[in-house]
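K.L.:
sequence first, predicted coordinates after that:
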Amino acid sequence: MAWELLSVIGIIAFAVSGAIVAMEEEYDILGVYILGIVTAFGGGAIRNLLIGVPVSALWEQGAFFQIALASVTIVFLFPKLLLRHWKKWGNLSDAIGLAAFAIQGALYAVKMGHPLSAVVAAAVLTGSGGGIIRDLLAGRKPLVLKAEIYAVWAALGGLIVGLGWAGNAIGLYVLFLVLVACRICSYVFSWRLPNRSYHIDQ
């Protein structure tokens, strides 16, 4: 039940972020719903393709789809009311979603007996894949690849799960809290990975 609650928080956070981006780009109501749903479930769909789980398994999450649709509807109908609170709690909700989805993606891959590399990839794609798809559909550079450290925390979670260092429920919850704290710190203190720009002179 606890993991389901965390998943709900993550789905709401990702669905809302997708809807907000769509409205910022002035998409119509269909575009808002599509971007919201894709952001919430896109990472899981890519993960399923990667590790061999039928993509149709996503359609069995009827309750989660209803939650995502309701979240997008609230954003579309009451944008000012929600955004006032979203600026305060949005990053925390997003961090919770990232951590929960990354760990779940890693557990999926471990359960199917995949190697460590696939476990890490499943964690990254589940945790940040939806955001990447959202930004690409919105014509933006994916924020998870250029803003504060994001996907690295999902990879770290996948690595720890894949190595068996969080082999019980307590270990998984501790890992979850660590990932949430790391993501919040990277946002608050603007932690970034090293980067280098390169332009060819004409």
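P.N.:
Right, received. Where do you want to start?
K.L.:
contacts, neighbours, all on C-alpha from now
P.N.:
Will do.
K.L.:
run through the helices of the chain in chain order.
P.N.:
Secondary structure of the chain (DSSP state H): helices at 2-24, 29-51, 62-77, 79-111, 116-137, 151-162, 169-188.
K.L.:
now distance to Ser197 and mean neighbour count too, for those, in CSV please.
P.N.:
CSV is the format used below for the helices of the chain (distance: least, CA to CA, whole Å; neighbours: other CA atoms under 10 Å):
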stretch, distance to Ser197, mean neighbour count
helix 2-24, 26, 22
helix 29-51, 28, 22
helix 62-77, 37, 18
helix 79-111, 28, 21
helix 116-137, 21, 25
helix 151-162, 20, 24
helix 169-188, 21, 17
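K.L.:
got another, please set it beside the one above:
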Amino acid sequence: MISWELLNIIGTIAFALSGVIVAMEERYDIIGVYILGFVTAFGGGAVRNLLIGVPVSALWDQELLFTIAFLLMTGAFFLPQVWFRHWTRWGVLFDAVGLAAFAVQGAIFAAQMDLPLSAAIAAAALTGAGGGIIRDLLAGRRPLVLSRDIYVAWTVPAGLLIGSGLVDQFFGYVLILGGIVSLRMLSVYYNWQLPRRQLPSS
């Protein structure tokens, strides 16, 4: 499906750049940049495959995506500092686009395998947020999905709508993607937070 390939490319580009930005903020060397970028772009898919029974080795069939990610990360690493300072402002946007594209892709993957709705929701969440979680852990940061930001919750509509069969056309996928990106950016801008509780310190 053209929608599958397009979402794969969008998500890979967005998350690879997100990983590069985080790596450079943490002052990693070029190998660290590659590792963080690749993990961010492909880690969620690997976790999803483990969950729904697809061989992890299927990731190696995406040679074109690995090449695209490698070239993008190399170009970003060697950009002049002045360009990088401007790019850091877009780090949250890259992350939001990757989250949305991979959430939709994960839900499509589960739906095409005729898995139940719960699997579609889980696949959307893990594909969308898995790479970012691994990235943050490797960078020594508290993962967004575990902090007060509303992050992984925005993947649930993709799993619900696609997994239930309510949305099964490319235009609908695009609307879901745009909605997730918009909600994620709004939640960052307005500092929306999920309810939380904290035990009193002893």
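P.N.:
It's in. Because the structure is a prediction, the values reported are computed rather than measured.
K.L.:
report the TM-score for the pair.
P.N.:
The TM-score (TM-score structural alignment, normalised by the length of the first structure) is 0.89; 201 aligned residues with a CA RMSD of 2.0 Å.
K.L.:
I'd like the helices of the first structure laid out as a markdown table, including distance to Val144 of the first structure.
P.N.:
Converted to a markdown table, those look like this (distance: least, CA to CA, whole Å):
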| stretch | distance to Val144 of the first structure |
| --- | --- |
| helix 2-24 | 13 |
| helix 29-51 | 13 |
| helix 62-77 | 21 |
| helix 79-111 | 11 |
| helix 116-137 | 7 |
| helix 151-162 | 6 |
| helix 169-188 | 12 |
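K.L.:
relative to His199 of the first structure, which of those helices is closest?
P.N.:
Evaluated with CA to CA, the helices of the first structure place helix 116-137 nearest to His199 of the first structure, the distance being 22.6 Å.
K.L.:
what about Ser18 of the second structure, distance to Leu64 of the second structure?
P.N.:
For Ser18 of the second structure, the distance to Leu64 of the second structure equals 19 Å [CA to CA, to the nearest Å].
K.L.:
stretch 153-172 of the second structure: how far from the chain's middle?
P.N.:
How far stretch 153-172 of the second structure lies from its chain's middle: 16 Å, per CA atoms, centre = their mean, to the nearest Å.
K.L.:
residues in the first structure aligned with that stretch?
P.N.:
Aligned by TM-score structural alignment, stretch 153-172 of the second structure falls on residues 152-171 of the first structure.
K.L.:
returning to that earlier point: so which of the helices of the first structure gets nearest Leu143 of the first structure?
P.N.:
helix 116-137 (7.3 Å).
K.L.:
kindly calculate the angle that that closest one makes with helix 79-111.
P.N.:
160 degrees (axes from the mean of the first three to the mean of the last three CA atoms, to 10 degrees).
K.L.:
just want the angle from helix 116-137 of the first structure to helix 151-162.
P.N.:
Using the same axes, to 10 degrees: helix 116-137 of the first structure against helix 151-162 is 150 degrees.
K.L.:
and the angle for helix 116-137 of the first structure with helix 2-24?
P.N.:
If you take the same axes, to 10 degrees, helix 116-137 of the first structure sits at 30 degrees to helix 2-24.
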